[in-house]
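Asker: sequence first, predicted coordinates after that:
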Amino acid sequence: MTGIVNTAQAEAWNGYEGEHWATNADRYDAVNSGFNHYLLDQVGLTDRVLDIGCGNGQLTRLAATRARSVTGVDLSGPMLATARARAAESPNVTFEQGDAQVHPFPDGGFDLAVSRFGVMFFADPVAAFANIHRALSAGGRLAFLCMTALSGTDLGRLFGAMAPYLPQPTGPDGSGPTSFADPDRTKAVLTEAGFEDVTCTHVEADQVWGHDVPDAAKFIAGWGPVRHHLGLVDPKTAAEATGALTAALEEFAKPDAVRLRGTAWLVTGRRS
């Protein structure tokens, strides 16, 4: 990689977190792919697209079927290895390992920057989006998905069930994965970074977390933030938290899968 300023995230995504996402690429796509169309609808045939926090590359590959070229950038070596292998037959796709906050993108090299839940962890979000703004052509567009506040959501109910035993695994709303849960803050960050016409639209999609309740509970317990907090408590408390999670998942069990209704902000902006 070139420069990195987000060292804690680099360690996580090149350690257990990245390995877990790479090993379970299809499962994480089942969680998030219902949101793909919100971003793919932004892609035009002549666009040069930048996919920020591309992960295992599903959105990158799909965008490449609609765009002139697509470049995916991510901190995670394990996920980029998966992404490259799966895009081997896509000649207009390239991947780069780097920190989007400081990565030396070509000035004006892209017409559209997209991200599926990959922009919430910047150490300095204004600097990161200013760097992305610089990488866009005149009139270039930005479109990304980020988590809403967890209160009142299906995922929030699961975390609430574990709350007597664990702190909220994602941290308080407004930090970590929910760092852009407040649209006013999001608009302020992007405006300071140079973007115009910033909008935040609430969107929803089904998320498949497992084929049955035990499978979903095991997968969620292995998800980085939850696994980390389970490791901070004694085995008895961890078992109680996992039991509460399993019980809470029962209401979301369908005949074919465990499905939660996911919520997100679709954020768009433009370089003047």
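Answerer: Okay, I see it.
Asker: rest of the way, CA atoms for contacts and neighbours
Answerer: Noted.
Asker: now the helix or strand hosting G243, how far from the centre of its chain.
Answerer: Applying DSSP states H and E as the criterion places G243 in helix 235-249. Offset of helix 235-249 from its chain centre (C-alpha atoms, centre = their mean, to the nearest Å): 26 Å.
Asker: so what secondary structure elements neighbour that helix?
Answerer: Here helix 235-249 touches helix 154-162, helix 213-222, going by 3 or more C-alpha pairs under 8 Å, 6 or more residues apart in numbering; DSSP states H and E.
Asker: mind doing that once more with 10 Å?
Answerer: In terms of contacts (3 or more C-alpha pairs under 10 Å, 6 or more residues apart in numbering; DSSP states H and E), helix 235-249 is packed against helix 154-162, helix 213-222, helix 224-230, strand 258-270.
Asker: the structure to be compared is supplied as follows:
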Amino acid sequence: MAELFDYDAELRRYHRRLLDEMFVSPDDHVLDIGCGAGQTTRAAAGLAVRGSALGVDVSPAMVARARRLSADEGLRNVRFEEADAQVHPFAPAHFTVGISRFGTMFFADPIAAFTHIGRALAPGGRFVQLVWQDSRRQEWATAIHHALVGDDSPVPRATEKPFSLADPATVHGILTTAGFTDIQIIDVREPICLATDPEVAVDTVRVLRMVGDELARLDADGTERALERLREVMAAHSTGDGVWFDSRAWLITAHR
């Protein structure tokens, strides 16, 4: 189920925001961390017409899909690798631009990972990434929590992935220690689309840890009641263009 989820559709508004900040030139060599199905990598390749773009992701299914889509578009300056950016042997100082759309919050050791990625960037190379803000600032997380617990209790602050980079001071410290400079962290607010219809949206969020953990604590009747409340929430946020929720992210730029 998770592999079939269309992250490109979910993050379509954030995709535009990232494109506006990438500033990829025709001669750039771009590294895309956590590329998923390769939408951002292909966009970068389309701008780096005399350069190249490499997308890496740990999901073999996503990498396979990215390769198929790139072949369909006839792109010749883009490639994809099934790889963990934390340890993959990138060519040193090769890439002039690094990008990531919600792909850097899952590192086991963020300082080591960003240091490793930094070594792959040429001196002066620019790194642009999007990461989620605090879970309590996500309408989707708040709505799902209230549906599962059945009341208006405060949403607990999540510090685990994918919210591990939600604190700007922590991010600034990590990137500074990893050798990055000129760090800027900008507040970005865009809606996300969970699915085309409410029932699919329920199936989609059931793969999230926050949902699975809560449902695991319930008996059969409690689970059914929680799922019914979840269906009602998704229906309330359904439009003719999908099931939409507000969200907040940080747009982070830095230089090597």
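Answerer: Received the coordinates, thanks. Since the model is a prediction, treat every value here as computed from it, not as a measurement.
Asker: so for the helix holding G243 of the first structure, what gets flagged as buried?
Answerer: 237-238, 241-242, 244-246, 248-249 (16 or more other C-alpha atoms under 10 Å).
Asker: thinking again about what came up before, deepest of the helices and strands packed on helix 235-249 of the first structure, which one?
Answerer: strand 258-270 (a mean of 22; mean count of other C-alpha atoms under 10 Å).
Asker: ok and that one relative to helix 235-249, angle-wise?
Answerer: 80 degrees (axes from the mean of the first three to the mean of the last three C-alpha atoms, to 10 degrees).
Asker: so E82 of the second structure sits right up against G38, yeah?
Answerer: No. Proximity of E82 of the second structure to G38 does not meet the contact threshold set by C-alpha atoms under 10 Å, at 11.8 Å.
Asker: between these two, which one's more packed in?
Answerer: G38 (28 against 18; other C-alpha atoms under 10 Å).
Asker: what do we get in the first structure for the more buried one?
Answerer: When the first structure is aligned by TM-score structural alignment, G38 of the second structure is paired with G57.
Asker: residue boundaries of the strands in the second structure?
Answerer: Secondary structure of the second structure (DSSP state E): strands at 29-33, 52-57, 78-82, 95-101, 121-132, 181-195, 238-239, 242-255.
Asker: and the longest one, what does it pack onto?
Answerer: Okay, so that is strand 181-195 of the second structure. Looks like strand 181-195 of the second structure contacts helix 7-10, helix 12-22, strand 121-132, helix 139-149, helix 168-177, helix 198-205, strand 238-239, strand 242-255 (3+ C-alpha pairs under 10 Å, 6+ apart).
Asker: related to what we said a few turns ago, need the contact list for the match of G38 of the second structure.
Answerer: 25, 29, 51, 63, 71-74, 79-87, 93, 95 (C-alpha atoms under 10 Å, 6 or more residues apart in numbering).
Asker: same thing with T242 of the first structure?
Answerer: Contacts of T242 of the first structure (C-alpha under 10 Å, 6+ apart): 161-162, 165, 217-218, 220-221, 226, 230, 236, 248.
Asker: gap between the equivalent of it over in the second structure and L218 of the second structure?
Answerer: In the second structure, T242 of the first structure lines up with L227, judged by TM-score structural alignment. Going from L227 of the second structure to L218 of the second structure by C-alpha to C-alpha, to the nearest Å gives 11 Å.
Asker: which neighbours do those two have in common?
Answerer: L148.
Asker: surely S100 of the second structure touches C35?
Answerer: Yes. Proximity of S100 of the second structure to C35 meets the contact threshold set by C-alpha under 10 Å, at 7.0 Å.
Asker: what about these two, which has more around it?
Answerer: Set side by side, S100 of the second structure and C35 show more neighbours around C35, with 28 against 23, by other C-alpha under 10 Å.
Asker: need the contact list for that one.
Answerer: 41-42, 54-59, 62-63, 66, 80-82, 99-103.
Asker: next: L112 of the first structure.
Answerer: 42-44, 47-51, 67, 70, 132, 135-137, 139-143, 270-271.
Asker: and it, what pairs with it in the second structure?
Answerer: Under the alignment by TM-score structural alignment, L112 of the first structure pairs with V97 in the second structure.
Asker: and S137 of the first structure, by the same measure?
Answerer: Using TM-score structural alignment, S137 of the first structure sits opposite A122 in the second structure.
Asker: R185 of the first structure maps to what in the second structure?
Answerer: Per TM-score structural alignment, R185 of the first structure is aligned with T170.
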